[in-house]
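Asker: Using only what follows, build the 3D model:
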Amino acid sequence: MAAYQIAVIVGSLRQESLNGKFADALVRLARPEFSFKRVQIGDLPLYNQDDDKNQAASVKRLKAEISAAHGVLFVTPEYNRSIPGVLKNAIDHGSRPYGQSVWQGKPAGIIGVSVGAIGTALAQQHLRNILAYLDMPTLGQPEAFVHAGEGLFDAEGKIGPASKEFVQKWLDRYLDWVIKQAA
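Answerer: Predicted coordinates:
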């Protein structure tokens, strides 16, 4: 069994999501002491504080998977210059009821891919603001705003040669960050 478990949250529900595909390719680059679990967020009900005392099974599952993880990797698109609503909904569920947040202290990494020229820069900045409030130590550098250009993925769905070195350096830095935070 791997020494470190990383929860992976993809901010898109689309079946052919670039960020879902990118998350799958990214974890293939990881060192063997890490394992990754994709956390499902599409089945969560809309957050309603009235439900805090009787949370849905999907909410309890989300919270258990985050609690079990040593770190959280957010792979998110940018919708309307911010994070997708489904991602914010998952974050809100994990932070509630007040004082029982599963996010606190979990080292976070943020990365995303987009066809747009600035990648997911604004979504990542908004997410950083949220994670700071939730007391999640978040990797600051290097930032990674990945453009979904030709060659990002090879024929097997792996990170293509033009982007592999950059993505590998980012991932290695994040994984080192998780180890440092766990110490």
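Asker: For the rest of this, base every contact and every neighbour count on C-alpha atoms.
Answerer: Noted.
Asker: does the most centrally placed residue in the chain sit in a helix, a strand or a coil?
Answerer: What sits nearest the mean C-alpha location of the chain, by Cα atoms, centre = their mean, is Phe74, with 1.2 Å. Here Phe74 is recorded as strand under DSSP: H, G, I helix; E, B strand; the rest coil.
Asker: which residues does it contact?
Answerer: Phe74 makes contacts with Val8, Ile9, Val10, Gly11, Ala108, Gly109, Ile110, Ile111, Gly112, as judged by Cα atoms under 8 Å, 6 or more residues apart in numbering.
Asker: now swap in Gln124 and tell me
Answerer: When contacts are counted by Cα under 8 Å, 6+ apart, Gln124 touches Thr76, Glu78, Ser82, Ile83, Ile110, Ile111, Gly112.
Asker: For those, pick the one with the most neighbours.
Answerer: Counting neighbours by other Cα atoms under 10 Å, Thr76 leads the contacts of Gln124 with 29 neighbours.
Asker: Excluding chain neighbours, what is closest to that residue?
Answerer: With sequence-adjacent residues excluded and distances taken as Cα to Cα, 6 or more residues apart in numbering, Thr76 is closest to Gly11, at 4.4 Å.
Asker: That neighbour against Ile83, yeah?
Answerer: Yes - counting by Cα atoms under 8 Å, Gly11 touches Ile83, with 7.5 Å between them.
Asker: I'd like the structure of this one too, to check against the first:
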Amino acid sequence: MSVRILALVGSVRAGSHNRQLAEAAVKLAPAGTEVQLFEGLAEIPFYNEDIDVEGSVPAAALRLREAAGEAGALLLFTPEYNGTIPAVLKNAIDWLSRPYGAGAISGKPVAVVGTALGQYGGVWAHDDTRKSVGVAGGKVVEDIKLSIPGSATRFGATHPADDAEVAAQLTEVVAHLQGQVGEAAAA
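Answerer: Coordinates of the predicted model:
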């Protein structure tokens, strides 16, 4: 069985280290798993029930929902902005949580990882993201945790895919998430 994991990146910056982590996950995905990097989170308008009406949902939000609906799991990569989740990622979670009780992530395994400049690697943002995903209906995979500190130093000259320790950790994360998809399907 082939597994598709949708990767969302909470930073839209061109040189984002979290985007580089997501690119590494795409490259390092084990056989039988495809990690699909979603493009276009910055194009999605802020969630508003007035525009979330069948037949007039913004195209970018619809694309996100469709991509999540086709995925077996989601892998969220997030930095930490002012001690919490970047707005672009929180907005994506809000769109994916609707319609209430039947959103595109409802019951799907979701893991949260990332890197940040600080000494803890963004753990506050990762914890807040897990909380938001759980409230939105996703099945948070609590035992997948990867918070890489010192992003500017660690990845200043080295792409995460070329960092042996990070590559091994990411490969393990994707493989574990792949297993969660199998468990969810069997349940």
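Asker: Three-state assignment for the one in the first structure that sits across from Tyr100 of the second structure in the alignment, please.
Answerer: Matched by TM-score structural alignment, Tyr100 of the second structure corresponds to Tyr98 in the first structure. Following three-state DSSP, Tyr98 of the first structure is assigned to coil.
Asker: Common neighbours of Gly11 and Ile83 of the first structure, please.
Answerer: Thr76, Pro77.
Asker: post-alignment, whichever helix in the first structure runs longest versus the second structure, mean distance?
Answerer: Scanning the first structure for the longest helix, with DSSP state H as the assignment, gives helix 161-182. Superposing on the second structure places helix 161-182 of the first structure at an average distance of 2.6 Å from its equivalents, by mean Cα distance after the TM-score superposition for the first structure.
Asker: Okay, buried residues for that helix please.
Answerer: Residues of helix 161-182 of the first structure classed as buried: Lys164, Val167, Gln168, Trp170, Leu171, Tyr174, Leu175, Trp177, Val178 (neighbour count, 16 or more other Cα atoms under 10 Å).
Asker: which residues touch it?
Answerer: Helix 161-182 of the first structure is contacted by residues 26, 29-30, 70-71, 107-109, 139, 142-144, 151-152, 154, 159 when judged by Cα under 8 Å, 6+ apart.
Asker: what about the strands in the first structure?
Answerer: For the first structure, applying DSSP state E gives strands covering 4-10, 34-38, 71-75, 108-114, 145-147.
Asker: Please identify which of these is closest to Gln55 of the first structure.
Answerer: Nearest of these to Gln55 of the first structure, taken as Cα to Cα: strand 4-10 at 19.9 Å.
Asker: ok, Tyr4 of the first structure - contacts?
Answerer: Tyr4 of the first structure is in contact with Glu33, Phe34, Ser35, Ala69, His70, counting by Cα under 8 Å, 6+ apart.
Asker: what do we get in the second structure for the residue nearest to the centre of the first structure?
Answerer: In the second structure, Phe74 of the first structure lines up with Leu76, judged by TM-score structural alignment.
Asker: where's its match relative to Val141 of the second structure, distance?
Answerer: Using Cα to Cα, to the nearest Å, Leu76 of the second structure is found at 11 Å from Val141 of the second structure.
Asker: Find residues that contact each of the two.
Answerer: Residues touching both Leu76 of the second structure and Val141 (Cα under 8 Å, 6+ apart) are Val110, Ala111.
Asker: Could you report the neighbour count for Leu44 of the first structure?
Answerer: Leu44 of the first structure has 18 neighbours, counted by other Cα under 10 Å.
Asker: Equivalent analysis for Thr158 of the second structure, please.
Answerer: Using other Cα under 10 Å, Thr158 of the second structure has 10 other residues around it.
Asker: now do the one 5 residues further on
Answerer: Applying the criterion other Cα under 10 Å, we find 14 residues in the vicinity of Asp163 of the second structure.
Asker: Report the buried residues of stretch 136-154 of the second structure.
Answerer: Neighbour-count burial for stretch 136-154 of the second structure, counted by 16+ other Cα under 10 Å, picks out 136-141, 145-151, 154.
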